[in-house]
Structures are given as structure tokens and as C-alpha cells.
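> Just a sequence and a predicted model for now, questions to come.
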Amino acid sequence: MDIDGPTTRLRAVHGSPADPAGEEPTAPIPVVTSRADRDGDGDGEAEPAAPAPRRGRRGAVLLLAVAVLLVALLGGAAYLYRSLTAAPDFEGAGEGDVIVQVAGGDSTAAIGRTLESAGVVASVQAFLRAAEQDDRILGVQPGSYQMRSRMSGAAAVERLLDPQARVGQLEIRGGVQLDDTSAPDGTVAPGVLTLISRATCATLDGAESCVSVDDLRAAMAGTDPAELGVPEWAREAVAAADPVRRLEGLLVPGLYEVEPGRSAVEVLQGLLAVSTPRLEESGLLTEAAATGYTPYEVLIISSLVEKEGITPDMPKVARVVYNRLGIGQRLELDSTVNYPLDLQALRTTAEDRGTPGPYNSYATAGLPPTPIAAPGRDALAAALDPEPGPWFFFVRCQTDGTSCFAETFDEHTANVTLARENGAF
């Protein structure tokens, strides 16, 4: 064994042979360094080592506790924030009645703002939150809707999607005249004024409110045409016409929106504001000059074409009208005779044809003073661009409404005989 210096550090060599002095090998001796020795003032006795601190587990527990506390605090703050900032919403299906307008191009948010301003919903956010649950809200069409005050967002969405909520829809079809007409079998077809009156109806707080036909007729007759919105190119003729028929033909076929709650004058103004551009977009103003007639006269001719012919025959019917007007020949159309009589019939009686009047084209040459019905797009196109031909006569000779055209009276007489044989009238 070797002793290295004055310290207590001992080195044992295991498995070495006996030293030369003949001493036996010693057992392994652990190497220990005392704190006193490390400080340089030890007494040679080794002190036991201090146990390592258990900081790892305690730190993990502390971090977990802090995390749980933070989650609790954040959750509470979020709940409090939602409670303080949640969008207000009414409860239930609402009370009372409100008419709201959805404009063309309105987004869902824009509809929500309209509903909020009308007192239908408590907030736009409440409506949008409910709308997110039903994609059909994207298909809501422009128009008037009968809603209720103080509806929940969900109830408002459901109501908007209900077809019964839609009010103010008006459809005018080609060939319909202002007044109701009676057929030979006694059935009555509603006229434009009746259709308008029905479109103005809405139930407000349990009571139905409509603008009557009489109110509409009085507004038409008693209001200056310019104030109603009659276009300038038609005002002179409209002012000279029978006041209760002066708007005939100016409300063209198509779909309209009528806002319930408006006065009779306001309703007519709104309809003319929509119809006039439609008329002018047909080329009436730009193409009428080529026919040799004014736009209003072409409008009258197109109404005659609408009443007298099916669509494929309209360009030829228009040609017959122009050919007769060109030589001063009376038009002799049954539709003009029946117009002031409010009759919807193919034929006329001898008595009616013999009664003079501005609409009796058997007794009076030239055009009637106003259109006799609402002319459709095809009739307007035919009046603006009639088919070339020598025809002066036509008669419905087939049961499907097809007409036979003739240049001479003898040819026409033969066509009339054919029409009777075919049961066309």
C-alpha cells in the first residue's frame, strides 16, 4: 500500500499480488472526501453526505396548480365577457303586425338591420345567429313581408321563410284589361285593377287592409297623368282618353311588388315607375318611327295583336292592321267592340257591331283611342316588326287558335267557311 501525501485519500488496488514486504492484500477501501478536508481544516474524519433535495416533484405540483388556477380564471373571464356582451334577443313569436321591405340585393345582415330598425328583432346579431342555422335564408326574395314586433331571432327567420308571410305580389298577364271581364259562360276574369287591389291587402293587427278597386279607379281618373308617372310620350293621348281607361296598356305584363299600406295614388305611381322602363326597353321609343306611327299608337296596335292572335301568328296579324290603316279601311276587329262591354269573347253580336263608339272598329275607321289590354313582349315585337305580306283579312280557322290569312274578301269568305267546318268558332 502507498500513502500519497498527508490527506486521507487512500487508493486501493484490487487483485494485485502481495507487496515485497510480504503483507497480505487489503480489502477495497471506499474513497471519501470530508467537508473538513475540502476546507483544508479537517480532522481526518469523514462526515456523511447530505441527501439531495426533492425539488422536481414539488415544482411539477406547483406548476399544475398554477395552470388549473389560470384555466379557472380565464374561463370565468370568458363567461363574464359573454354575459356582458351577448347580443340581446326577444323571446317567442312576437306581438302585433309589422310590414317590412326586403330590397333587391340585400344581404342577410342588411335584412337584419331592417328588422332591427322596425322593432321586429332585438338585434342584428340575434337574427344572424339564428340565420346561420338555415341556409334557406339566402333565398329570401325582395318584396314585402308581414312580420311581428319583438320576435326572437329564430322566430323571425322562420317567418321570413314562410310563403304566407310574403305580401304585395302582383302578376299581370298579357291580354288582361283594366276592368274585370265576363266570358259567355258567365265566369268572371279579374282585371288589372282587381289584381292590384288584391296585391295591396295585408292583415294588420287582425284587420285586413286593402286599397279598393274604386279607390284605384278614382286615383287614375282624378290625378294628373304626369303626377301619376305617365311617360311624356303618352301624356297627350292619355289626357284625352276616357279618365277611367286612361292607364290601359301602360302596365305591361310581368311581376310587380306592391307595398301594402300605400295610398291608391302611391300604388299607381310605383307600378308605372316599374312598367315604363320595361316598355321603353322593348324598343318602343327607338323603333316606332320606322312604322310611321307614334310610340303610343304602336302600343295600341300591339294590344290589338295581343287580343287577336296566338304568338306564331302575331307578326301577320300586325301586318293586317298596318295594311288596313294604310288604305283607310276599318279594322273590323271583334276585340275592340267587346272591350268597352267588358266581354271576353271571340265573336260579337250584330247589335253590338252596329252600336257606334270610339272602340267600335266596325263603325269607326282608324285606331281606338287607347290600348284595349296589356300587350306582352311578343305582341310589342310584332307591332314593331310586322311580317311583310299582302294580307287584309284573317280569321281563326283552327281550334288551337291558328288563323288563316287572306288578301281578298273571297279568300277570306272561304277561310270563314273552313273555320266553321273545323269548329273553330
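Nice, I can see it. Residues are numbered from 1 along each chain as shown.
> only C-alpha atoms for contact and neighbour calcs from this point on.
Noted.
> Mind checking which residue lies nearest the centre of this structure?
Closest residue to the average C-alpha location of the chain: Gln141 at 2.1 Å, with CA atoms, centre = their mean.
> wait, it sits on Gly104?
Yes: if you go by CA atoms under 8 Å, Gln141 and Gly104 touch, sitting 7.5 Å apart.
> coming back round to it: quick one: contacts for the residue nearest to the centre of the chain?
By CA atoms under 8 Å, 6 or more residues apart in numbering, Gln141 lies in contact with Val102, Gly104.
> May I ask which helix or strand encompasses it?
Element membership for Gln141 (DSSP states H and E) is empty, with no helix or strand holding it.
> any idea how far it lies from Gln329?
Spatial separation of Gln141 from Gln329 under the definition CA to CA, to the nearest Å is 50 Å.
> Check whether Pro356 sits in a helix, strand or coil.
Pro356 carries the three-state label coil when classified by DSSP: H, G, I helix; E, B strand; the rest coil.
> Any chance you could list what contacts stretch 376-386?
173-175, 252-253, 282, 284, 287-288, 291, 298-299, 301-303, 305-306, 311, 314-319.
> Only whichever of the residues you listed are buried, select them in PyMOL.
One line in PyMOL is enough to select the buried ones among those; burial here means 16 or more other CA atoms under 10 Å:
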select buried, resi 173+174+175+252+253+284+287+288+298+299+301+302+303+305+306+311+314+315+316+317+318+319
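> Filter the contacts of stretch 376-386 down to just the ones in helices.
The helices in this structure, assigned by DSSP state H, contain 284, 287, 298-299, 301-303, 305-306, 314-319 from the contacts of stretch 376-386.
> try it against this one:
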Amino acid sequence: MLEPEVKPSPAREIAHKGKGCLAVILALAVLLFGGYFVWDRASTFLAGIGEVPDYAGSGKSAVTVTIPEGASLDDIGAVLIKADVIKSTKAWDAAVQAEPRATSIQPGRYLMRTQIPAVDALNLLINPGESRIRSQFTIQEGLRLSAQVKALVKGTKIKKSAYDKALAKPKSLGLPAYAKNRPEGFLFPDTYELTADATATSTMKQMVTQYNAVTKDIGLVADAKKIKRSPYEVLIVASIIEREVNQKQDRAKVAQVLYNRLDAGMKLGLDSTVIYAENLKTNTTTPQDQASKSPYNTYRYKGLPPGPISAPGKAALEAAANPEKGDWLFFVTVNFKTGETKFATDEAGFLKLKAEFQQYCRDNPGTCDS
């Protein structure tokens, strides 16, 4: 027997529906609050991740910072952090990534301030102005090794004994293989910046490094092969050119004269090699000087001297590696004041040039023997 269906009263049905709506509202409230809580926490966390620890303001106190030779941007950042110039690696990296000139930072000593923004520190290193503590020295072309050392002592304030000690260990200087541990001629003449931690060895190594860079740039080794000479022979010829002439248009011609005489089996007969051999302080030599038994005396012995007689510059090296074509066998600098040099293809022509030079010496007393 079926029981008659009992329908809930309208009031109970409304109450039941009201409870259901309340549950839904409460659930939505929980979800919304929970979502906001998670979002707030996540935002705070992400903001913390994105924050870059950095200083603000114009800094606290003066500090001298040394950027070492060969330092990478990471190395520079570490130096700045250690000196308390900048606050963090993150701040430095952000500044570097935004500045394409960052790689132009030069080694040296800089006057900075502690606790400055990383971008300010980077800008100062790129555009240092008077903030960079400079110490430079210049070694001129054409000096023999002993004269270079004297100039280095004066320019760097490093003791001569330190240079002598460094030269006694030539393997530490980075000489090219064809030098065979002979440093004469390989300390490239140029202007250099002395780093705060420089030593005699590092200073001369810097000069040899420059020699290697310049000769690579001009293709000396390849050019030497083209003219069937060794790189060392080309260096010797360049060292002679540096001592014999100073006019641009004459260097490659003098190189050709030397190669022509060598190929013809003639003695070079150069005053410059005798001056080197006897360490003379004159521009010309006497018959007594030319009687020297030194292997560097090209009046006595055929061929090139055993090694360079000076440290040549780039122009002399280029000329020695690229002689100007010609059949000259003689050259004479006929005027020491102007450096004018003339060339001849035979002995008769040479004697005329020699007479011109002798007349110049008579007209200018004291010029040719000092």
C-alpha cells in the first residue's frame, strides 16, 4: 500500500534553499580569500626576487681602486664589491648589461667613492677623467737594450737590479720562438701605462706582448717568408734601419740596399753596427773603430750582425719586411740635420755621395762626430 506523498511546507523549502546558498557563498568567500592570500604572498616573493641590492646617493668616503691587467667584467665587479664601492653582483650585472661600452674599461688605478650606485661606478670607469690615477712611461725607438733599461728605470721607478734579474730569465718575458731567448730588439718602443702592481718582469713582458701584437698585425712572419728571410733577420734589418735613417720614404729603400748587398756577398759596412759594437757616442766611425773585432762590425765581417742593434718601431719593421724594389747598393745620409739620404747603384755614384757628405761635415763642424 503506497503511502501518500507528503510535500514539504513552503516555509521549510525556503529555509533549505537558504542554507544551500549560504554554503555556496561561504565557499566562494573561502576561495576568494585563499586566492588573494596566495596572490599576495606570491607577489611579495616575486618582488623580493626582482629586487636588486644597490646603493643610492653620492657615496661615503674616497677610496682608490685598482683594476688589474686582463680583468674580466666579473673580476672588476668583485674588486668593486670588495672595496665597498658597489653593493652587489646583481647591481653590477644589471649596469653592465645596459651599457655596451662596459668592455672598454681600462686597467689602472681609479679614485672612487664607497657605497655608490653600480651604474655610477661603471660610468666612472668608462669615463674616468681625472679620477684615473695615471702612471705612464715612454720608450723611444732605436734604443739598444741597455739604454732601454736605463729609460725604464727612470720611467717606472723600478730598480735596475730588478730589470737585470728579469733579463736573466728571458723565458718569463713571452718572447717569440725565433728570439731564442734573446730579448734585444723585442722590447717594443711605445708609450705604456704602468699598473700599480707592476714589476720589472711584467713591465718588459708588456713590451714584448706589444711587439708580438704589432708584428702579427703587419704580418711580419709571412712577409719575411715571401722575401726568403727569417723573422729574426727581418728584425735585425729593421733595427739597422731605425739607426740609419729617419725619413719615411727612405726606410724601404735602405732595406733593399741591405738585402742587395747580402745577396751579392758584399760587406754591409755600416757605422751603426760598429757604434753598437763599441758602444760609441758618435754619429760616424773612424778607421780605428772599424778595425773592431766584434762580430757586429759589418766593415770586417760579411752578413748581418748576430742580432738586432736597437729596438725598431712599427715603420722600420714594415720597411724591413717589405723592401722597395730597386738595384741600389749604397746609401748615404748627406745631411744629419734634415736626415736627407741619397742612393747609388755603383761605387762611382757612392763616391759622389760620400764627397757630398764630407762637404756637409766641413760646413757644419761638430755635427758628424757627435
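Alright, I've got the coordinates. Here the structure is a predicted model, which is why all the values come from computation and not from measurement.
> tally of neighbours for the nearest residue to Gln148 of structure 2 once chain neighbours are set aside?
By the measure of CA to CA, 6 or more residues apart in numbering, the closest residue to Gln148 of structure 2 outside its immediate chain neighbours is Ile139, 6.8 Å from it. The local packing of Ile139 of structure 2 (other CA atoms under 10 Å) involves 20 other residues.
> try Ser172 of structure 2
Here the number of neighbours of Ser172 of structure 2 (other CA under 10 Å) works out to 14.
> you'd agree it is up against Ala200?
No: look at Ser172 of structure 2 against Ala200 with CA under 8 Å: they stay out of range, at 10.9 Å.
> what residues are shared contacts of the two?
Ala166.
> Map Leu250 of structure 1 across to structure 2 for me.
The criterion is TM-score structural alignment: under it, Leu250 of structure 1 has Phe186 as its aligned partner in structure 2.
> again with Arg278 of structure 1
Under the alignment (TM-score structural alignment), Arg278 of structure 1 maps onto Val214 of structure 2.
> helix/strand/coil for that match?
Following three-state DSSP, Val214 of structure 2 is assigned to helix.
> what's near enough to touch it?
Under the criterion of CA under 8 Å, 6+ apart, the contact partners of Val214 of structure 2 comprise Lys314.
> redo that, cut-off 10 Å
Contact analysis of Val214 of structure 2 by CA atoms under 10 Å, 6 or more residues apart in numbering lists Phe188, Val208, Leu220, Gly313, Lys314, Leu317, Glu318.
> what two of those are the furthest from one another?
When CA to CA is used, the two most widely separated members of these are Val208 and Glu318, lying 17.1 Å apart.
> which bit of structure 1 covers the longest helix seen in structure 2?
With DSSP H setting the assignment, residue counts place helix 10-50 as the longest helix in structure 2. For helix 10-50 of structure 2, there is no aligned range in structure 1, judged by TM-score structural alignment.
> would you list every one of the strands in the stretch 101-250 of structure 2?
Along the stretch 101-250 of structure 2, counting by DSSP state E, counting those that start in this stretch, strands occupy 108-113, 132-133, 136-138, 191-193.
> Reformat these as a markdown table; add distance to Thr64 of structure 2 and mean neighbour count.
Converted to a markdown table, the strands of the stretch 101-250 of structure 2 look like this (distance: least, CA to CA, whole Å; neighbours: other CA atoms under 10 Å):
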| stretch | distance to Thr64 of structure 2 | mean neighbour count |
| --- | --- | --- |
| strand 108-113 | 5 | 20 |
| strand 132-133 | 9 | 18 |
| strand 136-138 | 18 | 14 |
| strand 191-193 | 17 | 15 |
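> Can you convert these into a markdown table and add a column each for distance to Gly77 of structure 2?
Shown next, in a markdown table, are the strands of the stretch 101-250 of structure 2 (distance: least, CA to CA, whole Å):
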| stretch | distance to Gly77 of structure 2 |
| --- | --- |
| strand 108-113 | 14 |
| strand 132-133 | 17 |
| strand 136-138 | 25 |
| strand 191-193 | 22 |
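> wait, doesn't Glu266 of structure 1 sit right on Ala219?
Yes: A contact is recorded between Glu266 of structure 1 and Ala219 when judged using CA atoms under 10 Å, the distance being 9.3 Å.
> So for these two, which sits in the more crowded spot?
Neighbours per residue, other CA under 10 Å: of Glu266 of structure 1 and Ala219, the larger number sits with Ala219, 20 against 15.
> And Gln329 of structure 1? What does it align with in structure 2?
Here Gln329 of structure 1 is matched to Met266 in structure 2, going by TM-score structural alignment.
> sorry, back to before: anything in contact with each of Glu266 and Ala219 of structure 1?
Listed as contacting both Glu266 of structure 1 and Ala219 by CA under 10 Å, 6+ apart are Leu228.
> count of neighbours near Gly104 of structure 1?
The burial metric for Gly104 of structure 1, expressed as a neighbour count using other CA under 10 Å, is 10.
> show me the contacts for it.
Gly104 of structure 1 touches Val140, Gln141, Pro142, Gly143, counting by CA under 10 Å, 6+ apart.
> Equivalent analysis for Ala222 of structure 2, please.
Applying CA under 10 Å, 6+ apart, we find Ala222 of structure 2 in contact with Thr215, Lys216, Lys228, Arg229, Ser230, Pro231, Ala321.
> Among these, list the two that are farthest apart in space.
Taking every pair in those and measuring CA to CA, the maximum separation is 17.9 Å, between Lys216 and Lys228.
> Any idea how many residues pack against Thr66 of structure 2?
If we define neighbours as other CA under 10 Å, then Thr66 of structure 2 has 20 of them.
> In three-state terms, label the alignment partner in structure 1 of it for me.
Taking TM-score structural alignment as the alignment basis, one finds that Thr66 of structure 2 is matched in structure 1 by Ile99. With three-state DSSP as the basis, Ile99 of structure 1 sits in strand.
> now Ala221 of structure 1
With three-state DSSP as the criterion, Ala221 of structure 1 was assigned helix.
> Verify the stated contact: it with Arg246.
Yes: checked against CA under 10 Å, the pair Ala221 of structure 1 and Arg246 is within contact range at 7.5 Å.
> Mind jotting down where the helices sit in the stretch 51-200 of structure 1?
With DSSP state H, counting those that start in this stretch as the criterion, the stretch 51-200 of structure 1 has helices at 55-85, 108-117, 124-131, 153-160, 192-199.
> If we go by neighbour counts, what in the third one is buried?
Going back to what we said before, that points to helix 124-131 of structure 1. Neighbour-count burial for helix 124-131 of structure 1 [16+ other CA under 10 Å]: Val124, Gln125, Ala126, Phe127, Leu128, Ala130, Ala131.
> Is it possible to get a markdown table of these that adds distance to Met147 of structure 1?
What follows is those, written out as a markdown table (distance: CA to CA, whole Å):
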| residue | distance to Met147 of structure 1 |
| --- | --- |
| Val124 | 15 |
| Gln125 | 18 |
| Ala126 | 16 |
| Phe127 | 13 |
| Leu128 | 17 |
| Ala130 | 16 |
| Ala131 | 16 |
